[in-house]
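Sequence and predicted model, in that order:
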Amino acid sequence: MSHPTVKPPSGTRRGRPALAVALAVAVLGGMALAAPASAGTVRKNGSDDAVQSSLDKVVRGGELPGALASVRDADGRVRDYTAGVGDLKTKAEVPVDGQVRIASNTKMFTAVVALQLAGEGKIKLDAPVEKYLPKLIRGKGNDGREITTRQLLQHTSGLHSYTAGMPSIFKIQHRYTEPHVLLDTGLAHKPDFAPGKGWAYSNTGYVALGLLIQKVTGRPIGEEITERIIKPAGLRGTYWPGIGEEGIRGPHPSGYAAKKPGKQAAESLADVTRLDPSWGWAAGQLIGTPSDLNLFLAALMDGKLLKPAQLKQMKDTMKAPGFPAGWTYGLGLLKIKLSCGGYAYGHGGDIDGYETRTGITEDGRAATIAVTALPTTQAAADKVNKALDTALCS
C-alpha cells in the first residue's frame, strides 16, 4: 500500500510508504454543493483558488481520471473540491466528498486501537509480541519473542512486507484472502533487518497488529475500529467492508488501473472499482470520504480518541528512508514538513484504483486529497504531494 517514490509500472505492489508518492487525475474540473457534514460545520463548494488550481494541475496531464479533496479549517468549516471525471465511460462528474478506498490510512485506525488498548493496560507496547500471539511469528529468522508491539507500529520490526512482489490486480481482483495467509506470505521471507535495527514499511507488521488486537479483545478488528473510532468520531462515510464485499456503498468515483505495464493513458485504464479488499485487511481495508479523514484527524489531535500519553507516543517520530526530506514516521502516523513552515501529521494510502493523502497541522487545519488511479510517473506523484501541501498551507 505504498512505495518510496513511484509505483513500478509492472502493476505489482511494492511495500510503498504511504505518503511518499503523489496524487493525480485527468481533465475537466467540477464542483458541487454538499449538505452540511455535521452541526457547526459549513460545507461549500470549492472556488477558483489555490487548492482548486493544484487539483486541476494534477489531472491536466491525463494520467489519472479524477480527483477530490476536502479542506477543514481550525473552526471546523469545510470546503470540498473535485477535478477530472468520475467515470471514463459515462463522463459523470466526480462526486463531491465521495467514498474511496483509503488503503494505508487504515494503519492510523489500527494504530489508534492498539494505543487505546495500551492506555487501558491491556497490552504493553514494549512487551514481546509473543506474549499476545504465542508461536505465531516464526520461520526464516522471524521471531515474535524478539519483536515488540511498538516496533510493529513504527515499521521497525524487520518483518518483510507481504505486498512486495504481489501479482497484478487483475489476477487477484476478486480473490478473498485470509489474514493468516497474508502474514504467512510475509513470514516466508527472511527479515529485512533485526528488530529495532532499521526502518522499512511493512504491511505484514500491521496484519500482525490486527491479529494481536483480535486476540486481546476477542472481537474482529473491523468491529473494534468501528466501535472505538468510527462511531465515536462521527465518521458517517467510513466503514469496514464485510467479508466478500467488493463494491463501495455510497456515491463514489470509479477507480482505475493500467491494463498494460507502463501505460497510463485513459484508453489503457481498466475499471477496478469492484475488488476484494481483504488483501489489505488491518493494513489497508477501510473505505471512507476525504472529509471523514479530516474529521478523524481532528478528533485524534483533540485528544478524543487517545489519552495524552499514548497520543504523545504516536507523534514521536523517527527517520523513514524513502520518504521526502523532512518527513518522519511515528506509531502509525507520519509527520510531514510543509513548505509554509511547520509540520502536519497524517498518512496516506495506495490501492489499485485509488490513492489518498491526508494531514492536519498543529493549529487544526486538515486536508485530504484522493485520486482515482495510482500515478506511475514522478511528475504526477510530485503534483499530488504539492496539492496536499497547498491545501494545508493556503
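Yep, that arrived.

going forward, measure contacts and count neighbours with C-alpha atoms only.
Will do.

Name the nearest residue to Lys107, sequence neighbours excluded.
The spatially closest residue to Lys107, leaving aside those adjacent along the chain, is Ala283, at 5.3 Å (CA to CA, 6 or more residues apart in numbering).

neighbours around the one you found, how many?
28 (other CA atoms under 10 Å).

likewise Thr90?
Using other CA under 10 Å, Thr90 has 8 neighbouring residues.

cool, the one 3 residues further on as well?
By the measure other CA under 10 Å, the count of residues near Glu93 is 20.

Please apply the same query to Lys263.
16.

how much space is there between it and Leu88?
Lys263 sits 16 Å away from Leu88, going by CA to CA, to the nearest Å.

Helix, strand or coil: sort out Ile243 for me.
Here Ile243 is recorded as coil under DSSP: H, G, I helix; E, B strand; the rest coil.

and what of the one 4 residues further on?
Under the three-state scheme (three-state DSSP), the conformation of Gly247 reads as coil.

Below is structure B, check it against A:
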Amino acid sequence: MTHNINSRISRRVGATALAVTLLAGAAVGSALPAAAGQPHRPELQQAIESLVDAGFGGVQLRVHDQRGDWVGSAGLRKLGEPGKPPTNGRFRIGSNTKVFTATLVLQLVAEGKVGLDSPAADYLPQFALDRRITVRMLLAHTSGLFNHTGEYYPDGTVVPGIPWQGKEWVDLRFHTYQPAELLRYALAKPPRFAPGTDWNYANTNYVAARLLVEQVTGRPFAEELQRRILRPLGLRDTVSPGAAPEITGPHAHSYYRYQDAGQWQLIDVTRQNPSWISSAGDMISTTRDLRTFFAGLLGGRLLPAPLLTQMRTPHPKSGFGLGLRVLEAGPSCGGTLLYHNGGVIGSGTLLYSTPDGSRTMEASLTAGDSAADPSAVFQQAQEKLVNLVFCGKLS
C-alpha cells in the first residue's frame, strides 16, 4: 500500500511544482522536546528529524488523530544559531492560499452575488476576458489562461513568465507587482487551450479570483479575508501580506541557493515581497491556524453543503476540485484525503485532512544550506508524512 499511495501522490502533485522547485537546502539541528500533555509519538519526531537529515533546514509538524493532538519541530530556526523552529511559528503557506481564495469566491456565490457558471468577464469587465471563461473555470484551473509564472509543456517546452527563481528573482525579490498587472501580463500571452477543454494549473486563475472578490465587494482582498474567514474562525496568526516583506511574530528563517556567474550563492530569503504570486500563494499562517481553518471549512462553517461538495469534486484529469485537491488513498490510508500543498522560495507547506476531519496534518518545511535536490526532498517529505500519519506506515 505504501508504494501505491506514493505513486498516487506523485501523480497528483504536478501542480505543486512551484513549491517543489522553490525549496532549497537545509541544516541539521536537534529536535524540540515534546509539548507537555501531548501523546508520546516518537515515530513523528523521528520522521521530521529524518527530513532535516535529508535536506531541510527546519520542520514544524502538527497532527490530529484518534490519539489526540501532537506538535513538534526539528532542525534550526536560523543558520548559525542554536535555537530550534517554534512549534507554532509563522511561515509562508504558498499555494495553500488558493484554498482561502476559493472559499471567498464561493461565499459570494452562496450569497447570490456571483454566478459560479457565469462569465468571469461579467465581474471583471476592464480586462476583456474571453467570455467563455466562467468563474468555476478560474477556481478549477480549466480556464486556459496563461500561467503568469511560466508555462511548462509535456514535450519540455518552457514559456517563461515573470521571474520567480534564480538570480533574476533574487535581484527583484522586493519588487512590487499589482494584481491587475499580473493578469494583464498573462492575457497578453496566448492561452494554453480553449476555455473548459482541458486542465492546467495556473496561478493567474487565482489572481483573477482575487480581483473578482475586490470588484464584487468593493473592498480590498485582505479586508474581505479578515471579515469573512480570519475573524470568524479566530485565525489571529494568519495574514494576506500584500507587498509587505516581513514575517512578524515567531518564525523560522528560510534560505535559497542559486547560481550567479557559475558560482553557488546562499541568501536568507525570509524577507521577500510575495506580490509576484498574489492571492495564488502570498499568505502567512501557522500550523494551528491552518488546522482551524481546514476544520472550519470541511465542517461547514464557511460554506453551505452543496458548494462544499462542489469544492471537493475533482476534475478527472487532475484530482483538483475548486481550490482543493482530492486523493483517493485507499481504505487503509483513510480513504479519501483532501489536501493542498504549496511553497514560495525557501519554504513549503503540507495540508491534509480526511473529509470528516478525524485525521489532519499540517507541516511547514523551511530550506537551509543543503545542496540536496529540492524536488526530491519535498517529494520525500510529502510521501513520508502522508504514509506515516494516514497509513500508519514508516518509510
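Ah, there it is. Only a predicted model underlies this, so the values are computations on that prediction, with no experimental measurement involved.

any idea which element the residue nearest to Lys107 of the first structure lies in?
Element membership of Ala283 of the first structure [criterion: DSSP states H and E] is helix 281-284.

counterpart of Leu338 of the second structure in the first structure?
Residue pairing (TM-score structural alignment): Leu338 of the second structure is matched to Tyr345 of the first structure.

Which helix or strand contains its match?
If you go by DSSP H and E, Tyr345 of the first structure is part of strand 343-351.

So what's the gap between that strand and the chain middle?
In terms of CA atoms, centre = their mean, to the nearest Å, the gap separating the centre of strand 343-351 of the first structure from the centre of its chain is 6 Å.

Pull up the aligned stretch in the second structure for the following helix or strand past it.
Next along the chain after strand 343-351 of the first structure, taking DSSP H and E as the criterion, comes strand 354-361. Aligned by TM-score structural alignment, strand 354-361 of the first structure falls on residues 347-354 of the second structure.

just to revisit the earlier point, what span of the second structure is the helix holding Ala283 of the first structure aligned with?
So helix 281-284 of the first structure sits over residues 278-281 in the second structure, by TM-score structural alignment.

any idea whether Lys57 of the first structure is helix, strand or coil?
For Lys57 of the first structure, the assignment made with three-state DSSP gives helix.

Against Val51 of the first structure, how distant is it?
Taking CA to CA, one finds Lys57 of the first structure at 10 Å from Val51 of the first structure.

between these two, who's got more neighbours?
More crowded of Lys57 of the first structure and Val51, by other CA under 10 Å: Val51, with 27 against 22.

Lys383 of the first structure corresponds to which position in the second structure?
Mapped onto the second structure by TM-score structural alignment, Lys383 of the first structure lines up with Gln380.

And for Lys107 of the first structure?
Counting by TM-score structural alignment, Lys107 of the first structure corresponds to Lys98 in the second structure.

residue contacts, its match?
Applying CA atoms under 8 Å, 6 or more residues apart in numbering, one finds that Lys98 of the second structure lies in contact with Tyr206, Ser279, Ala280, Gly281, Gly323.

Neighbours of the closest residue to Asp268 of the second structure other than its chain neighbours, how many?
Closest residue in space to Asp268 of the second structure, ignoring its immediate chain neighbours: Tyr255 at 4.5 Å, by CA to CA, 6+ apart. Neighbourhood size, Tyr255 of the second structure [other CA under 10 Å]: 24.

contacting residues for Tyr255 of the second structure?
Here Tyr255 of the second structure is in contact with 24-25, 266-270, 345-346, 366-369 (criterion: CA under 8 Å, 6+ apart).

Could you provide the residues you listed in a markdown table, with additional columns for secondary structure and distance to Thr16 of the second structure?
Below are those laid out as a markdown table (DSSP: H, G, I helix; E, B strand; the rest coil; distance: CA to CA, whole Å):
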| residue | secondary structure | distance to Thr16 of the second structure |
| --- | --- | --- |
| Ala24 | coil | 15 |
| Gly25 | coil | 18 |
| Leu266 | strand | 23 |
| Ile267 | strand | 23 |
| Asp268 | strand | 23 |
| Val269 | coil | 20 |
| Thr270 | coil | 20 |
| Ile345 | coil | 13 |
| Gly346 | coil | 14 |
| Thr366 | strand | 16 |
| Ala367 | strand | 16 |
| Gly368 | coil | 20 |
| Asp369 | coil | 22 |
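
Which one (most neighbours) among the residues you listed?
Using other CA under 10 Å as the neighbour criterion, Thr366 leads those with 35 neighbours.

Matching that one against the first structure, which residue comes up?
Checking TM-score structural alignment: Thr366 of the second structure goes with Thr372.

and the match of Lys383 of the first structure, how many neighbours?
Neighbour tally, Gln380 of the second structure, other CA under 10 Å: 15.

again, but for the one 5 residues further on
Summarising burial for Leu385 of the second structure: neighbours were counted as other CA under 10 Å, giving 25.

which residue packs closest to it, ignoring adjacent ones?
Spatial nearest neighbour of Leu385 of the second structure, chain neighbours left out: Ala47 (7.3 Å); criterion: CA to CA, 6+ apart.

Can you tell me whether I have it right that the one you found is in a helix?
Yes - if the criterion is three-state DSSP, then Ala47 of the second structure is within a helix.

In contact with the counterpart of it in the first structure, which residues?
Residue correspondence to the first structure (TM-score structural alignment): Ala47 of the second structure is matched to Ser54. By CA under 8 Å, 6+ apart, the contact list for Ser54 of the first structure reads Lys383, Lys386, Ala387, Thr390.

and if you look at Gly58 of the second structure?
26-27, 29, 52, 73-77, 84-85, 252, 365-368.

How about Arg274 of the first structure?
Counting by CA under 8 Å, 6+ apart, Arg274 of the first structure touches Gln173, Glu246, Gly247, Ile248.

Please repeat the previous calculation with a cut-off of 10 Å.
Residues in contact with Arg274 of the first structure (CA atoms under 10 Å, 6 or more residues apart in numbering) are Gln173, His174, Glu245, Glu246, Gly247, Ile248, Ser254, Gly255, Gly353.
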